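J.: sequence and predicted model, in that order:
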Amino acid sequence: MTFDRLLSRISLDSPSPLVKQAPTIVAFAIAIVLLLSPHPVAVITNFADFTIGVLLVAVASVLAAAVPWSRLPTEAAIAVPVISLIAVGFFRLGTGGALSPFGAILLLPFVWIASEEGRLNALIAAVGTFLVLFAPIVRTEGAASGTDLVRAFYAPVIYLLVAFVINEIAHRVRLQLAAAEAAAAQRKELLDQAVRASDELALNEARLKTANRLILSIWNAVTEQSVIGTDLDGLIDVWNPGAEKMLGLTQEQVKAAGRHVVDFHLTSELEERLRELDVRKVTVSSPGDFSALVDAVRAGYAEARDWTYVRADGKQVPVQVTATPRLDENGHRVGFIFVATDMTKAREFARLKDEFVGLISHELRTPLSSILGYLELMRDDEDAPLSAEQLQYLGIAERNAHRLLRLVGDLLFTAQVESGQFPLDLREVDLRDVVGASIESAGPAADSAGIDLVARLDDRPLLIRGDAQRIGQAVDNLVSNAIKFTPARGTITVGLERDDTDACITVSDSGIGIPAVELGQLSTRFFRASTATRNAVPGVGLGLTITKAIVTAHGGRMAIESEEGVGTSFTVRLPLEGSDRNDG
């Protein structure tokens, strides 16, 4: 093993006892060489003391090298310099005593002991030095001189002071070293964190670039829907390819002109919406118009409404716009996003569908009316009376023809609702009479089904301005639905009462109920709840559509509450005559 490799294995951060003992070994080796040279600078005056000193330093050196000090308490290693200090004492006695030229070796173990942690070690170093210096006086034959005694006692005092100074300096150096090591460890940790953060930053940057490319690809691919982003005042700062295609302007043109989103809306629609919101009428150039688009969003709700966009060339495009808030990284609203879908084809399709339904309904009415007329003639023909069995068959045919006629009427009515053209014969109506008539008409059907039909009507007149026939039709639909969905021995309660400025009609049953996830679809044409299909309840899914249309046309509202297996409750609120509420 080379000397360099040997040095590389020595820890400089925490020197081992062998490293600390090395100067003492070198000093003794030099002293022995000088004593045994052909021209010695000193002589051995006591061979026994000389030999003991050499043996003791050898023992201390072997202990420093062979003992696994790392496994022992830190203070145990002090034994090595203590033995070396005793060795120096004997070596000094054997080479001239107080006149020995090798007394300076004493400093090496002295400094080692004094520099160890703890004030006790400084005291041990001073006491050991005192013994080494005082030993020649004890061994001297005859009385010692006053100078020797002063030197023997004065020098240890100086050594004691030096020991405490060395001990304090070593203590402070250790503290500084510990602080430096802690700072170095902290710097290393910070450096490691910085490296990790740099790696994560590079990785996140790569991911961000990938995500940006993906988002940009998706953004450019959205050409059938316009996406417009604005600040809090409606100034446009986001304009996707779909908006460019729909409205005929590029993003650069829109931003250069400082366009607002209200610039692409019909003034009449904005003013109508503002009136609904009970906001003062403003001109189209005023930012106040913007509240017509985002009033619900500012209140914390996403909103989807039908609007009409105006292209750069003046052409109008019917759209459905979903408005949502635009948030920053802290969740604060910084603007709005408007996603618009062109409804031109959808509305044309709906118009054609309604025309088709209306046409078919008209075409079916004539033959059905004719069939019913001839069936009536057959029943009333006195010249060729029908047998009981024939009358039974005729009754079945009449019932099915009337059922078809009602279905045709419902189809025609829904077509009129969709086109906004169904007529209302508005007059003063007392709802007690309308609801009472519906309950009376449904009585036989409820009795036949074994259902208890309960009426709870307000005794006071409840007057509204409306179409008595249409309102009766709505109540009939609700009650007949309740009868169909309520098993035998169930209960249906029809209530009528005044609630502030509204008349409140409730129809509650203890029937099979409707799943909560389906409640929002009940007023959709031809939709039937899963509980109805599972229980084979007859119907085509138009009754509630018609009912809601009638209620809405009268400025009212309809609410539904239901629990599957428990029952369903419909609540219709209609504004009383003379009330100030405006439902739009």
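T.: Noted; the coordinates are in hand.
J.: for the rest of this, base every contact and every neighbour count on C-alpha atoms.
T.: Noted.
J.: my guess is V127 contacts P156. True?
T.: Yes. Contact criterion CA atoms under 8 Å: V127 and P156 qualify, at 7.5 Å.
J.: the structure to be compared is supplied as follows:
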Amino acid sequence: MTLDRWLSRIPIDSPSAFMKQVPTIIGFAIAAVIAAVPNGVPVTNGPLFIAGIALVAVATVLALVVPWGRLHPEWAVVIPVLSLFAVGLLRLGTGSAASPFAVLTLLPFVWIATEAGRINILIAALGTFVVLIAPIVVDGVGHTAGDVVRAFFSPVIYLIVAIVINEIAHRMRIQLAAAREASEQQQQLLAQAVQAQDELVLNEARLKTANRLIQSIWNAVTEQSVIGTDLDGLIDVWNPGAEKMFGITEKEVLDAKHRIVDFHLDSELSDRLQDMDARFTTVASTDEFSALVDTVRAGSADVRDWTYVRPDGKRVSVQVAATPRLDENGHRVGFIFVATDMTQAREFARLKDEFVGLISHELRTPLSSILGYLELMRDDEESPLSEEQQQYLSVAERNAHRLLRLVGDLLFTAQVESGRFPLDLKDVELGGVVSASVESARPVAANSGVTLVGDVPESPVELRADPLRLGQAVDNLISNAVKFTPSGGTVTVSLRCEGEQAVIAVTDTGIGIPAVELSQLSQRFFRASTATRNAVPGVGLGLSITKAIVTAHGGRLDIASEEGVGTSISIVLPVETPRPVVDAIPRAEVAP
């Protein structure tokens, strides 16, 4: 068996105790050799000599086989104590007090003194005292006074030495523990530094990739101008879209230190400032830049139509979305203005409105003629129609009236899009308008199996308004509610006063509208997905007309709906209605 294989069998928990025992083993081996050689140290008591050798052998075996690492550290002192007693036996067996092997006492003594704990000082001192006093006790007589003095004086010296050794060992253990802890912390810091370095390299690569992506996107945005400013409106960001829109490069803009108001119409900024001063009368706005960012400063994004002025004097109609620029701490450091050129879109809308208006005018004349001739045929007494012909005539007449109403709606929406349509304001009792609309819709509701409930207060609700247009708005809401409510459902029309506002609410138990579509309901020709899915007839003009009428009266339209539950639409009107919009279109052209 090789030495390496033999050492591999040593339990991993005991090498520390065994290694501390090695010096004692070597010392005893040398003593045994000296005692065995001729003319060496004579063995005066063979049994005690052998007992000492045997005891140190037992201590060595215990150092090897006992798992001291699993026991309390204080138990390990058993090995040097046994070795110390073995030295005493060896000394008694080789001349007692005259034995030259008393020096071996230092080996287990130092081991005991270096162990943690102050109790080991006493153990080392007492053990040494026992070893040194043993010859005097065993021999009894034949010792000089000097031997006795040494036997008692030496342990005191050993005690002092044990105190010094224990303290030095204690301090060394503290320093070793601190060094080990510092080493572990250093290893942890090194590992963290390596990890941080790896993450830094990875983040740097990601940052470069993100920067390239952002730069690519930034260069690709050529259809919208993106202009960034500081808190005072000085331009510091100018994208390729802005270069295309204004015909001026970023370098030219930044070198000239342009402010964004330099590219706006002064008249529009002045009008906006006047509107702000009218709403906030406590502070007059003098900074033109405030006209662009007052809403953003209040914490909301602002989308508004403006007119940009190019350096060559050309004007560009744009829709601008203004938002704040934030730093890494979330503090506002400037503003971003994203503008979309609306010139073509507005021209297209104008042409579309002109086309709708033209078609409406062109259709009204033949439809009126058709209705006139249908009425003549119905009233012709010389050639009366049969009952079947009368039925056919009624269908044609009903559909002609339907087309005429549709043409009127188209013409009205064209007037709304142009920004002007006539209002004939007068003192109106709103309860009468609502009641009339409810009574007009009762036959249709009854035919559809829908219960129509009117809730109008007895006290009059008066305001200045156009009764014809308000009636048209209420009719549209009730008609929609009945159409979108299945048989057996209920439509409730109520009128109430809330402070200085009158509220007309039309609530149904119909099919409802998806929440994502509520914001689009007032757009022309828009129809909710629930309407198309359930094949409810209509063209999507009713709500847009209603909203235009309500807005012209200075009110608003509130819509709440839940799919499968029902819809509630409220007309909110101020008691004091603003002056009517200027009539730019002949009243005779407005369809009833």
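T.: That came through, no problem. As the structure is a prediction and not an experimental result, all values here were calculated from the model.
J.: picking up where we left off before, looking at V127 and P156 of structure 1, which is more packed in?
T.: Shown here are V127 of structure 1 and P156; by other CA atoms under 10 Å, P156 has more neighbours (22 against 16).
J.: ok, the more buried one touching T129?
T.: Yes. Shown here, P156 of structure 1 and T129 form a contact pair, counting by CA under 8 Å, at 6.2 Å.
J.: contacts only, for A536 of structure 1.
T.: With CA atoms under 8 Å, 6 or more residues apart in numbering as the criterion, no residue contacts A536 of structure 1.
J.: surely it is in a helix?
T.: No. Counting by DSSP: H, G, I helix; E, B strand; the rest coil, A536 of structure 1 falls outside a helix, being coil.
J.: alignment lookup: it to structure 2.
T.: Aligned counterpart of A536 of structure 1 in structure 2: A535 (TM-score structural alignment).
J.: quick check: the gap between its match and G471 of structure 2.
T.: Look at A535 of structure 2 and G471 of structure 2: by CA to CA, to the nearest Å, they are 27 Å apart.
J.: next one: D427 of structure 2
T.: Distance, D427 of structure 2 to G471 of structure 2, by CA to CA: 14 Å.
J.: same deal with F152 of structure 2?
T.: For F152 of structure 2, the distance to G471 of structure 2 - CA to CA - is 126 Å.
J.: more neighbours: the two, which one.
T.: Using other CA under 10 Å as the criterion, F152 of structure 2 and G471 rank with G471 on top: 20 against 15.
J.: that one contacts V433, doesn't it?
T.: Yes. Proximity of G471 of structure 2 to V433 meets the contact threshold set by CA under 8 Å, at 5.8 Å.
J.: what's the average distance of stretch 271-278 of structure 2 to structure 1?
T.: Comparison of stretch 271-278 of structure 2 with structure 1 after fitting gives an average deviation of 3.3 Å (mean CA distance after the TM-score superposition for structure 1).
J.: tell me the buried residues in that stretch?
T.: R272, L273, Q274, M276 (16 or more other CA atoms under 10 Å).
J.: could you pull out the strands in the stretch 301-450 of structure 2 for me?
T.: Counting by DSSP state E, counting those that start in this stretch, the segments of the stretch 301-450 of structure 2 that form strands are 302-309, 315-326, 332-341, 426-429.
J.: against structure 1, where does the longest one fall?
T.: In other words, strand 315-326 of structure 2. Aligning strand 315-326 of structure 2 against structure 1 (TM-score structural alignment) gives residues 316-327.
J.: mind reading off the mean deviation between the matching stretch and structure 2?
T.: Here the mean offset of stretch 316-327 of structure 1 against structure 2 after fitting is 1.9 Å, by mean CA distance after the TM-score superposition for structure 1.
J.: list of residues touching that stretch?
T.: Stretch 316-327 of structure 1 has contacts (CA under 8 Å, 6+ apart) with 293-294, 297-298, 301-311, 333-344.
J.: let's see that with 7 Å instead.
T.: Residues outside stretch 316-327 of structure 1 that contact it (CA atoms under 7 Å, 6 or more residues apart in numbering): 294, 297, 302-310, 333-344.
J.: what about the residue lying closest to N477 of structure 1 once chain neighbours are set aside, neighbour count?
T.: Leaving out its chain neighbours, the residue that sits closest to N477 of structure 1 by CA to CA, 6 or more residues apart in numbering is G543, at 5.7 Å. If you count neighbours by other CA under 10 Å, G543 of structure 1 ends up with 25.
J.: am I right that G543 of structure 1 is in contact with V475?
T.: No. Applying CA atoms under 7 Å, one finds G543 of structure 1 not in contact with V475, separated by 10.2 Å.
J.: just list what the longest helix seen in structure 1 packs against, helices and strands only.
T.: Determined from DSSP state H, the single longest helix within structure 1 is helix 146-221. Judged by 3 or more CA pairs under 7 Å, 6 or more residues apart in numbering; DSSP states H and E, helix 146-221 of structure 1 is in contact with helix 107-115, helix 119-139.
J.: right, and those helices - which one's nearest I78 of structure 1?
T.: helix 107-115 (6.6 Å; CA to CA).
J.: helix, strand, or coil at the most far-flung residue of structure 2 relative to its centre?
T.: Computed with CA atoms, centre = their mean, the residue of structure 2 farthest from its C-alpha average is G142, at 95.3 Å. Using three-state DSSP, the structure places G142 of structure 2 in coil.
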